[in-house]
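>>> sequence unavailable; structure follows:
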């Protein structure tokens, strides 16, 4: 029986009390027996937590009591065992590193497309205006190798800071198309979509909630393989079940978090 609730969530919002908030969140998470990682930066919060369902939901309810996080949305999945080894709350310059200071997601989001609408567009072969869909995978190469959308564009980047120069080299490829950026849980594709709009690319959308929300709402239609995740489960199938993970998979938790790769 799968009894461990796993959640992923992020929000771009101004945070000016990170050291105090760090201690508060760490104490509350530890008191509830949760494990995982929370990243805090001036631009927002990014979190990945796992524990007993009531404990996880109590933590989220407490977080939403803070007006800054009142509309925080979570992606849920289940596992038979705890996929994290410890509880960490880290302070970062960015909750997902792009090294592009002009990008300020808290100042305004790029338009998004929800999972059912994207599936319908892919079913019919174009968007509602008749434009070709260009699916842009904003994740790192080893994540893409685990699985991606059929026909998605993959620039084989090894870290997210490589995305801006890759975009400059390929921006002409998107002329006349509707570009849908996607990633694991939404955070990278949101920054990517904002950058693309700033670069003058028209008709850019982000996949709301990323691959995990797509799996949750419509399953694996138009997707091949699994979705890489940075915890002991290693990858999730389109039904959000965990693939068999070996002991070394837990090490990827530390690698991914230190690189700011998750979501």
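Structure received. Only a predicted model underlies this, so the values are computations on that prediction, with no experimental measurement involved.
>>> from now on I want contacts and neighbour counts done on CA atoms only, so please keep to that.
Fine.
>>> which strands or helices does the one helix or strand residue 55 maps to pack on?
Take DSSP states H and E as the rule and residue 55 turns out to sit in helix 53-64. If contacts are counted by 3 or more C-alpha pairs under 8 Å, 6 or more residues apart in numbering; DSSP states H and E, helix 53-64 sits against strand 4-12.
>>> give me the number of residues near the residue nearest to residue 80 when sequence neighbours are not counted?
Nearest in space to residue 80, with sequence neighbours left out and distances taken as C-alpha to C-alpha, 6 or more residues apart in numbering, is residue 2 at 4.1 Å. By other C-alpha atoms under 10 Å, the residues close to residue 2 number 10.
>>> from residue 30, how far out is residue 2?
22 Å (C-alpha to C-alpha, to the nearest Å).
>>> repeat that for residue 253.
From residue 253 across to residue 30, the span is 18 Å (C-alpha to C-alpha).
>>> just residue 98 next, same as before
For residue 98 relative to residue 30 (C-alpha to C-alpha), the value is 30 Å.
>>> look at these two and report which has more neighbours.
Per other C-alpha under 10 Å, whichever of residue 98 and residue 30 has more neighbours is residue 98, with 18 against 13.
>>> check for me that that one belongs to a strand.
No: counting by DSSP: H, G, I helix; E, B strand; the rest coil, residue 98 falls outside a strand, being coil.
>>> can you name the helix or strand that residue 195 falls in?
Here residue 195, judged by DSSP H and E, is contained in helix 187-198.
>>> tell me the buried residues in that helix?
For helix 187-198, burial by neighbour count (16 or more other C-alpha atoms under 10 Å) applies to 187, 188, 189, 190, 191, 192, 193, 194, 195, 196.
>>> residue contacts, residue 139?
157, 159, 160, 183, 184, 188 (C-alpha atoms under 8 Å, 6 or more residues apart in numbering).
>>> in helices only, show me these.
Members of these lying in helices (criterion: DSSP state H): residue 188.
>>> okay, one more to line up with it:
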């Protein structure tokens, strides 16, 4: 057993899929962060691992994919044998699988923060809220004395969230501080529960809340993704799908591929209802960018180039990944409809 096997890593039972996806984050002091970038990038590129990893003095954050063997080797490099030593031990790690590569290239980036809040007084390495396991989350959020807050941005909340959760209506995580100042009061809101996609934003948000005088702050361990993985759909309090930052766009219960797509002009996630809107034109526009003609022109030209590439029998760069994801999504919808009709009969 390797040292990293004790971290929060769950292998979904889908070994036949060619790509393994690894989402990882850890708040840990990395004062030597600049010297870590090159060996990490070289290790990933040598094994054809693709995605993005962010390094900062406060830790690591990112999502990558590759062959199952390559991702297992990366886990060993990060948690055991590489230049990080044991500093990333106990990292929050989630595995899933895909039929097509979710990412097109490999990037290792150095940033001041692994999740940007711009609150110097916040240090998740020193102070965070109380972790709540997914199995215990329903009981907590159903209490009348708990204020439930979604710490994600508006476009993420729009395709799925927990029932009765407050939506901060933010476009970036930096705006979360203003939401707290205007809408929450430590004297009134004695118990606050928060959630996000994978848990990282909540670690920083809970640290910030505690620095502002809030007494009891809870956050969902492993985020929505862990909740959707382990909580049965029949017991779920999550409505809709969870936005993810790759060509899958969204996932549902069991981390299965969702039905959301991206507007290729403005990159806003679109639900099935959004795609029925009068301003939706596939590959060109949607209701969220209806007034932005510049984006429409650029998207229309891109769509034209993609169509030409198809006619010539060549895939436009990046198009194959999106097409494969869309094809898988369409097949899933068709299977669901066939099952519904069979059960109806």
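Thanks, I have the structure now. Bear in mind that the values here come from a model prediction, so they are computed numbers and not experimental data.
>>> quick check: TM-score for this pair?
Aligned and superposed, the two chains score 0.87 in TM-score terms (TM-score structural alignment, normalised by the length of the first structure); 247 aligned residues with a C-alpha RMSD of 2.2 Å.
>>> so how far is the first residue of stretch 115-133 of the second structure from its last?
Using C-alpha to C-alpha, first and last residues of stretch 115-133 of the second structure are 22 Å apart.
>>> matching residues in the first structure for it?
Aligned by TM-score structural alignment, stretch 115-133 of the second structure falls on residues 96-114 of the first structure.
>>> same check, this time on stretch 198-210 of the second structure
The aligned range for stretch 198-210 of the second structure is 185-197, by TM-score structural alignment.
>>> hey, where'd the strands end up in the first structure?
Assigned by DSSP state E, the strands in the first structure fall at 4-12, 35-41, 44-51, 74-79, 87-91, 112-113, 133-137, 147-149, 153-154, 178-182, 204-207, 223-225, 227-228, 235-236.
>>> include mean neighbour count when you put the ones you listed into JSON lines, please.
Below are the strands of the first structure laid out as JSON lines (neighbours: other C-alpha atoms under 10 Å):
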{"stretch": "strand 4-12", "mean neighbour count": "22"}
{"stretch": "strand 35-41", "mean neighbour count": "23"}
{"stretch": "strand 44-51", "mean neighbour count": "24"}
{"stretch": "strand 74-79", "mean neighbour count": "18"}
{"stretch": "strand 87-91", "mean neighbour count": "19"}
{"stretch": "strand 112-113", "mean neighbour count": "17"}
{"stretch": "strand 133-137", "mean neighbour count": "22"}
{"stretch": "strand 147-149", "mean neighbour count": "21"}
{"stretch": "strand 153-154", "mean neighbour count": "15"}
{"stretch": "strand 178-182", "mean neighbour count": "25"}
{"stretch": "strand 204-207", "mean neighbour count": "26"}
{"stretch": "strand 223-225", "mean neighbour count": "17"}
{"stretch": "strand 227-228", "mean neighbour count": "24"}
{"stretch": "strand 235-236", "mean neighbour count": "22"}
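>>> closest to residue 21 of the first structure out of the ones you listed?
strand 35-41 (8.5 Å; C-alpha to C-alpha).
>>> for the closest one, packing partners?
Contact here means 3+ C-alpha pairs under 8 Å, 6+ apart; on that basis strand 35-41 of the first structure packs against helix 18-31, strand 44-51, strand 87-91.
>>> closest to residue 149 of the first structure out of these?
strand 44-51 (23.4 Å).
>>> how much does that closest one stray from the second structure?
Following superposition, strand 44-51 of the first structure is found to deviate from the second structure by 0.9 Å on average (mean C-alpha distance after the TM-score superposition for the first structure).
>>> which outside residues touch that strand?
By C-alpha under 8 Å, 6+ apart, the list of residues contacting strand 44-51 of the first structure reads 4-15, 33-40, 56, 82-84, 94-95, 106.
>>> what does stretch 92-108 of the first structure give?
12-14, 39-46, 160-164, 187-188, 190-191, 194-195, 260-262.
>>> show me where the stretch 201-345 of the second structure has helices.
223-230, 293-311, 319-344 (DSSP state H, counting those that start in this stretch).
>>> out of the ones you listed, the one nearest residue 93 of the second structure is which?
Closest approach to residue 93 of the second structure among the helices of the stretch 201-345 of the second structure (C-alpha to C-alpha): helix 223-230, 10.0 Å.
>>> equivalent range in the first structure for the closest one?
Counting by TM-score structural alignment, helix 223-230 of the second structure falls onto residues 210-217 of the first structure.
>>> re earlier: which among the helices of the stretch 201-345 of the second structure is found nearest to residue 153 of the second structure?
It is, among those and with distance given as C-alpha to C-alpha, helix 223-230, at 13.9 Å.
>>> what does the closest one rub up against?
94, 134-135, 195-200, 236, 242, 252-255.
>>> which ChimeraX command selects the buried ones in the residues you listed?
Those of those that count as buried under 16+ other C-alpha under 10 Å are selected in ChimeraX with:
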select :94,134,195,196,197,198,199,200,236,242,252,253,254,255
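>>> ok, the contacts of helix 223-230 of the second structure vs residue 163 of the second structure, which is closest?
Minimum distance to residue 163 of the second structure across the contacts of helix 223-230 of the second structure is 9.8 Å, recorded for residue 236 (C-alpha to C-alpha).
>>> just the buried positions in stretch 68-86 of the second structure, please.
68, 70, 71, 74, 75, 76, 77, 78, 79, 80, 82, 84.
>>> let me fix that: stretch 86-93 of the second structure
For stretch 86-93 of the second structure, a neighbour-count test (16+ other C-alpha under 10 Å) marks 87, 88, 89, 90, 91, 92, 93 as buried.
>>> same question for stretch 123-140 of the second structure.
Neighbour count says stretch 123-140 of the second structure has 123, 124, 128, 129, 131, 132, 134, 137, 138 buried, by 16+ other C-alpha under 10 Å.
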